[in-house]
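J.: Generate a structure from the sequence data that follows.
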Amino acid sequence: MALSYSWFDEKLRWNPADFEGRFKTEIDVTKIWRPALKLVSPSQKSERLDKEYDMAIVSATGQVTIMVNDIFYSSCAVKITYFPFDTQQCEIWLANPEYGKLLTFTPTSMEMDTSFFLDNPIWEVVKTSLKVVPTSYNFNFVCGIQIERRATFYTLNLLTPILILMVLNSMVFVLPAESGERVGFSVTLLLSVAVYMTIISDKLPNSSKPSPILAYVLVAYLGQSALICIKTILSLRMFYRDENIPVLF
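T.: As a prediction, this is how the structure comes out:
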């Protein structure tokens, strides 16, 4: 993640004419005052965004700008109810806990600059946002990002095979009862669904709250396949029933 933030420091102003027209310079961040920005919702240890090896760009007007290029680990709630057609909304909260409400933020844009984002084969960035959220003790700078899962892989490898099995399972009643293949056909499809669910269990998100609707659909289809197998056995039992045995009501 690349992040830049700036502020004005009156003590760092100078007249460019007194320094051979030099308007900008670079200073080690450890030698000047800078706000201690930290992640409010880190997934690991909370640390300052700027590091000791970063450099600050200072202009003659007193404007100080720090460019931060690093990997930040933040946590956010994930909703997988509509997996694999889910959309996630994640927010990265930044704050300065040292100064509280004495320090506020002013975003220069309402959206994040995504020109440096690398294309991801699993997720696609749909929308970004930048805003300031006040709390009782400070101001939080919130970077929001909305990502959408690319569902082509899951459609071809998860949904298409199960749809084919559903169609084949319903064709068991088309087979003539005299062929003797109904029970074997229905049992084979029941085992196919059971084996298929075992294979794709690693592809489904491991979450119980909430659970993806696709998991319930697969369990329902497994029950439906078992019910078709039972109906097939009962229908053949009635078809080959001895006509001399009276029917009891």
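
J.: contacts and neighbour counts: CA atoms only from here.
T.: Fine.

J.: list the contacts for the residue most central in space within the chain?
T.: Per C-alpha atoms, centre = their mean, the C-alpha nearest to the average position across the chain is that of Gln88, at 4.9 Å. Neighbouring residues of Gln88 by C-alpha atoms under 8 Å, 6 or more residues apart in numbering: Val78, Lys79, Gln146, Ile147, Glu148.

J.: Please enumerate the helices of the protein.
T.: 152-154, 160-170, 182-200, 213-239 (DSSP state H).

J.: Compare the ones you listed and give me the one nearest Val58.
T.: With C-alpha to C-alpha, the closest approach to Val58 among these belongs to helix 152-154: 48.1 Å.

J.: what distance separates that closest one from the middle of the whole chain?
T.: Centroid separation for helix 152-154 versus its chain: 15 Å, with C-alpha atoms, centre = their mean, to the nearest Å.

J.: Would you mark the buried spots in it?
T.: Neighbour-count burial for helix 152-154 flags Tyr154 (criterion: 16 or more other C-alpha atoms under 10 Å).

J.: Would you do the same for the sequence below? I want to compare the two.
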Amino acid sequence: MFPGGILKVKCSPDVAKFPFDIQTCSLEILPWMYTTLDTLFTAVASELDLTYYEVNGEWTVLETSIETGKKGDYSVLIISIKMERIPLYHIVNTLVPMYFLGFLNPLVFILPCDCGERSGFTLTMLLSYTVFMMVINAALPQTSSPMAVLSFVTFGALVFSGIITVLNCFQLRMFHRDESVPVPAWLVRLVKLLSCSGTRRRVKPDVVVNVENEEISSSNSVVTWKRVVDVLDIFYITVIYITGIIGTIVATVYLTSK
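T.: So this is what the prediction gives:
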């Protein structure tokens, strides 16, 4: 009779590209108290026999190998298994919701400041990211060498949400400021630069300019606090979306690269 047994083994995973990671686990089998003078392993096949292998819903076996070698005075049998994680579950439950939250978060800057919903929206998104980060960390492997890039992505999204919350507080503060308080000169120059009002002038031919038109144009050129908020809202949402899209593309390309 040939005795058999079930062995439970572990290997140190490299989860840097989770959930698109590929793991290679090696199992070394040595004879107990028998040197190469007594026992010498010889591989009769170059690959494992997967006849009795049960298909796993999380991993796909890419390739296997069997090698023999020598470790000190002992003969060793090295069995290597290369596996690829099936990422569909984590894409649906982790990546897609995180990208969707990242798309919704900057939309706070298109809400009117006087509707009273901007603060609630930003705080709700911040809390959503906090809860979602806890869910993702529970699904991620608990290892720090190396740490999953997805952990850094979720942390960066949480920081972005916090920055958006702070910017929204300043926007509301400026919107409700008394118009009798003058806008600082540096902020006026910034608003004109962002809105291109200082460099672009639309001139209509054959228009008679009178004193009344000059008064209207001069009154329209005054930068108010509400004007500052409107211009900065457009600037913030543009910069945040561009930064988020670039970061998402870079992270996705890195994670999916083999």
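
J.: Once they're superposed, tell me the TM-score.
T.: For this chain pair, the superposition-based TM-score is 0.68 by TM-score structural alignment, normalised by the length of the first structure; 184 aligned residues with a C-alpha RMSD of 1.8 Å.

J.: Please identify the buried residues of stretch 142-157 of the first structure?
T.: Neighbour counts over stretch 142-157 of the first structure (16+ other C-alpha under 10 Å) mark Val142, Cys143, Gly144, Ile145, Gln146, Ile147, Glu148, Arg149, Arg150, Tyr154 as buried.

J.: returning to that earlier point: redo the helices of the first structure as JSON lines? Include distance to Pro107 of the first structure.
T.: Below are the helices of the first structure laid out as JSON lines (distance: least, C-alpha to C-alpha, whole Å):
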{"stretch": "helix 152-154", "distance to Pro107 of the first structure": "36"}
{"stretch": "helix 160-170", "distance to Pro107 of the first structure": "46"}
{"stretch": "helix 182-200", "distance to Pro107 of the first structure": "44"}
{"stretch": "helix 213-239", "distance to Pro107 of the first structure": "39"}
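
J.: between these, which gets nearest to Glu124 of the first structure?
T.: helix 152-154 (12.3 Å).

J.: Among the helices of the first structure, which comes closest to Leu103 of the first structure?
T.: Closest to Leu103 of the first structure of these is helix 213-239 (C-alpha to C-alpha; 44.8 Å).

J.: That closest one: which residues count as buried?
T.: Across helix 213-239 of the first structure, burial judged by 16+ other C-alpha under 10 Å covers Leu214, Ala215, Leu218, Tyr221, Leu222, Ser225, Ala226, Ile228, Cys229, Thr232.

J.: And for stretch 89-102 of the first structure?
T.: Quick answer for stretch 89-102 of the first structure (16+ other C-alpha under 10 Å): Gln89, Cys90, Glu91, Ile92, Trp93, Leu94, Ala95, Asn96, Pro97, Lys101.

J.: Which members of the residues you listed are the farthest-apart pair?
T.: Greatest spacing in the buried residues of stretch 89-102 of the first structure, by C-alpha to C-alpha: Gln89 and Lys101 (26.9 Å).

J.: Apart from its chain neighbours, what residue comes closest to Glu84 of the second structure?
T.: Ile22 (4.4 Å; C-alpha to C-alpha, 6 or more residues apart in numbering).

J.: what sits against the one you found?
T.: Residues near Ile22 of the second structure by C-alpha under 8 Å, 6+ apart: Asp14, Lys82, Met83, Glu84, Arg85.
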